[in-house]
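> Here is a sequence with its predicted model. Questions after.
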Amino acid sequence: MTVESTAARKPRRSGAAGKRTGAAKKQQSPQASEPQLVQLLTPEGERVEHPEYDIELSAQELRGLYRDMVLTRRFDAEATALQRQGELGLWASLLGQEAAQIGSGRALRDDDYVFPTYREHGVAWCRGVDPTNLLGMFRGVNHGGWDPNTNNFQLYTIVIGSQTLHATGYAMGVAKDGADSAVIAYFGDGASSQGDVAEAFTFSAVYNAPVVFFCQNNQWAISEPTEKQTRVPLYRRAEGFGFPGVRVDGNDVLACLAVTRWALERARRGEGPTLIEAFTYRMGAHTTSDDPSRYRHDDERLAWEAKDPIQRLRAHLEAAGHADEAFFTALEEESDTLAKRVREAVRAMPDPDDMAIFENVYADGHALVDEERAQFAAYQASFAEEGN
């Protein structure tokens, strides 16, 4: 539903109150105009230009973006299947959001730092995190599965919106260190209603932090539509905090790449934060414990399937002669190999070390943690003694 249709609902009260409401609606009408959407690739795969955000990519780079999206989607599908087979406790699918994640992820430099939520599998792929490492937490055998500082990619964050504050604090530190790197924080439309996000916006603006807030507006915060999160397009919230906001076609990998690259360069130049709203759609369930058929209609999903990010880039590649059938066949074989490796790796994951919970709590150790470790070790040993 558009902002206009939300604002057009009739007021419940009548009389003078109704007149005041009508006057307020007239005052709000400029804000209810259709938001500008940055797009470089139409749903039909036609390349278009944009006066502010444009990008030139070689055929090889375009094929690389397509490969990233295809392999990410295949990994995601395999993870969903593994959860259905009882191999994972839960999984949050990114189906339909590949362009937003691959486009923004490929805009990053190696020295930039990423703060994800729990659905950024495509960004993790761009940062060089092995896909199998994403699955340990969802299988319940580790607390994350990778060293964040190896790839400048923080561990997945389950607490909604908290990572925006972490990203802001880190970006403030980057600025104080005099580095020219940037920070990016990912969150969803539902998380935009969290107080943590508002606080992150405030601090980042006041301290001119080199951070990009990348909101993937996939239309549904679990079962709540975006219209119940905001009265204006999400990207316009940035205006109230004093920094720019941009809405980009989240199913257009080229537009996501161009806009994110611009925002990151802006941050590196010391011009402060930017909010990017990637307007996309969650094609599947919120997580594997969700049933989207209970709160949204199939015709909505079908309409968005026509805007599929992978299909539109394939159409462009074929029309421009940038890829042949051999390329697509080889990529399909590569995706099959990836899926097989993921299946085997998950089923071979060892049970966690009982004492691992005490590791990495403090950088230099702590007397209380040492005491608790000893107590837990003695407790575990008591079971072995009873067995004898």
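Cool, the structure landed.

> only C-alpha atoms for contact and neighbour calcs from this point on.
Will do.

> My guess is T132 contacts V342. True?
Yes. Taking contact to mean C-alpha atoms under 8 Å, the distance of 5.8 Å between T132 and V342 places them in contact.

> Tell me which of those two has more neighbours.
For T132 against V342, the residue with the higher neighbour count under other C-alpha atoms under 10 Å is V342, and the figures read 21 against 18.

> Quick check: what element follows the host helix or strand of the more buried one along the chain?
In this assignment (DSSP states H and E), V342 forms part of helix 325-347. Sequence-wise, the next helix or strand beyond helix 325-347 is helix 367-387, with elements assigned using DSSP H and E.

> Got another one to weigh against that:
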Amino acid sequence: MQAQEARAADPLPPAHARSLYRAMLTARLIDGEAIALQRQGVLPAYVSARGQEAAQAGSAAALDIERDFAFPTYREIAAALTLGVDMVGYLASHRALWHGGLYDPVASRFGAVNAVVGGPVPHAVGWAMGERLAGRTGCALSYFGDGASSEGDVHEAMNLAGVMRAPVVFLCQNNRWALSVPNERQVAGGSIAARAAGYGMPGVAVDGNDVAAVYRATRQALEHARSGGGPSLVEARTYRIEPHSTSDDTSRYRDPDEERQWRERDPVARLRAELGEAGHTDDTLARVEREARESAERVRDGICARPEPDGDDLFRYVYAEPTDELARQWRAWREEAAP
């Protein structure tokens, strides 16, 4: 079983393409606001998704939100927005107001923000196996990066999914850099999709900057899983334009020419150009862009206005029943925090 290189996807229906453009652009603008908020000290840290909007929005749009479930990392802002997650609640995790975010994962079908490298993958497999055992038809979509693909948890989860034929789609956003380590130094063989053969599942590599290609590949993988065919691996080949996080410095390990070349392949600008070629008027696109800016500004203002959490929350939700040691620390904290 060989990994496939997906051909260029046919254009999406006009209304669908325009909806994805709105989601991708809004995510891009919120991303920019979040970086600015981190520089202003509002967010303690932030991880940008700039350049990966097509991989995220295209894959999330393929889900059936009535029955499927997405398991994100800490970078899936465009996927969250596409699935209708409350973006102020989503960014609450980046402002350190609440671990995992202040939104309802069950209602949105989008799991809590997960900062463990490779962590969402075994979670997705477990959920998918539960769906199958319960006789339901839901599928899991698990996000992870090229760096996470080298984690043991990811290999174990994929192997289990292959053996159990779990209805899960593994979506790897290969953004070329595992923090400061390039693909060629951490992905043996050069292809993550090719690893699928070792787990008895189909694997496909797609242009991760082509939203239509990602959407159709994910949709096909979901149909394969829903029909009883088991898991699939989709490798969306894209690029992380910004640093790994706001504390990273790409000038220490990346070639500026490489960054420039990938900026010229920007997925948001690419989709806008395709919409124009398909006959969408400048007025229509200008309206979408104005609404995207207004949405981003509302999210920015909303996260700034969120109140600080109750300090007791540091202790309240650690155990179902607090231990003696936790109770002691809780009392000590209250004494120190008292005015």
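Happy to help now that I have it. Bear in mind the structure is a predicted one, so any value in this text is a computation, not a measurement.

> just to revisit the earlier point, contacts for the helix holding V342 of structure 1?
The contact list for helix 325-347 of structure 1 (C-alpha atoms under 8 Å, 6 or more residues apart in numbering) reads 67, 70-71, 74-75, 78, 82, 87, 131-132, 135-136, 139.

> Could you rerun that using 7 Å?
Contacts with helix 325-347 of structure 1, where a contact means C-alpha atoms under 7 Å, 6 or more residues apart in numbering, come from 67, 71, 74-75, 78, 132.

> Distance of the counterpart of R294 of structure 1 in structure 2 relative to V169 of structure 2?
Applying TM-score structural alignment, one finds that R294 of structure 1 aligns to R252 in structure 2. Taken as C-alpha to C-alpha, to the nearest Å, the spacing of R252 of structure 2 relative to V169 of structure 2 amounts to 35 Å.

> And these two? Which one has more around it.
Neighbour comparison, R252 of structure 2 and V169: the larger count goes to V169, with 32 against 8 (by other C-alpha under 10 Å).

> what about that one, which SS state?
strand (DSSP: H, G, I helix; E, B strand; the rest coil).

> what sits against the alignment partner in structure 1 of it?
In structure 1, V169 of structure 2 lines up with V212, judged by TM-score structural alignment. The neighbours of V212 of structure 1, taking C-alpha under 7 Å, 6+ apart as the test, are 183-185, 263-264, 273-275.

> gap between stretch 93-103 of structure 1 and the chain center?
Taking the mean C-alpha point of stretch 93-103 of structure 1 and that of its whole chain, the gap between them comes to 8 Å (C-alpha atoms, centre = their mean, to the nearest Å).

> which bit of structure 2 covers that stretch?
Aligned using TM-score structural alignment, stretch 93-103 of structure 1 spans residues 48-58 in structure 2.

> Any chance you could list what contacts that stretch?
For stretch 48-58 of structure 2, using C-alpha under 7 Å, 6+ apart, the contacting residues are 20, 23-24, 28, 31, 75-79, 82, 173, 208-212, 214-215, 236, 238-242, 245, 266-267.

> Which ones among these lie within helices?
Counting by DSSP state H, these place 20, 23-24, 28, 31, 77-79, 82, 211-212, 214-215, 267 in helices.

> which residues of the stretch 201-350 of structure 1 fall in strands?
With strands called from DSSP state E, counting those that start in this stretch, the stretch 201-350 of structure 1 shows them at 211-217, 220-221, 224-225, 245-249, 274-279.

> Is it possible to get CSV of those strands that adds distance to W146 of structure 1?
Conversion of the strands of the stretch 201-350 of structure 1 to CSV gives the following (distance: least, C-alpha to C-alpha, whole Å):
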stretch, distance to W146 of structure 1
strand 211-217, 22
strand 220-221, 28
strand 224-225, 32
strand 245-249, 31
strand 274-279, 27
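
> Could you tell me how many residues sit around T323 of structure 2?
Counted with other C-alpha under 10 Å, the burial measure for T323 of structure 2 works out to 11 neighbours.

> Also D180 of structure 1?
The tally of other residues near D180 of structure 1 (other C-alpha under 10 Å) stands at 15.

> element containing it?
Per DSSP H and E, D180 of structure 1 falls between elements, in no helix or strand.

> Name the nearest residue to M24 of structure 2, sequence neighbours excluded.
The spatially closest residue to M24 of structure 2, leaving aside those adjacent along the chain, is E53, at 5.4 Å (C-alpha to C-alpha, 6 or more residues apart in numbering).

> hang on, the earlier thing: onto which residues of structure 2 does the helix holding V342 of structure 1 map?
Mapped onto structure 2 with TM-score structural alignment as the criterion, helix 325-347 of structure 1 occupies residues 282-304.
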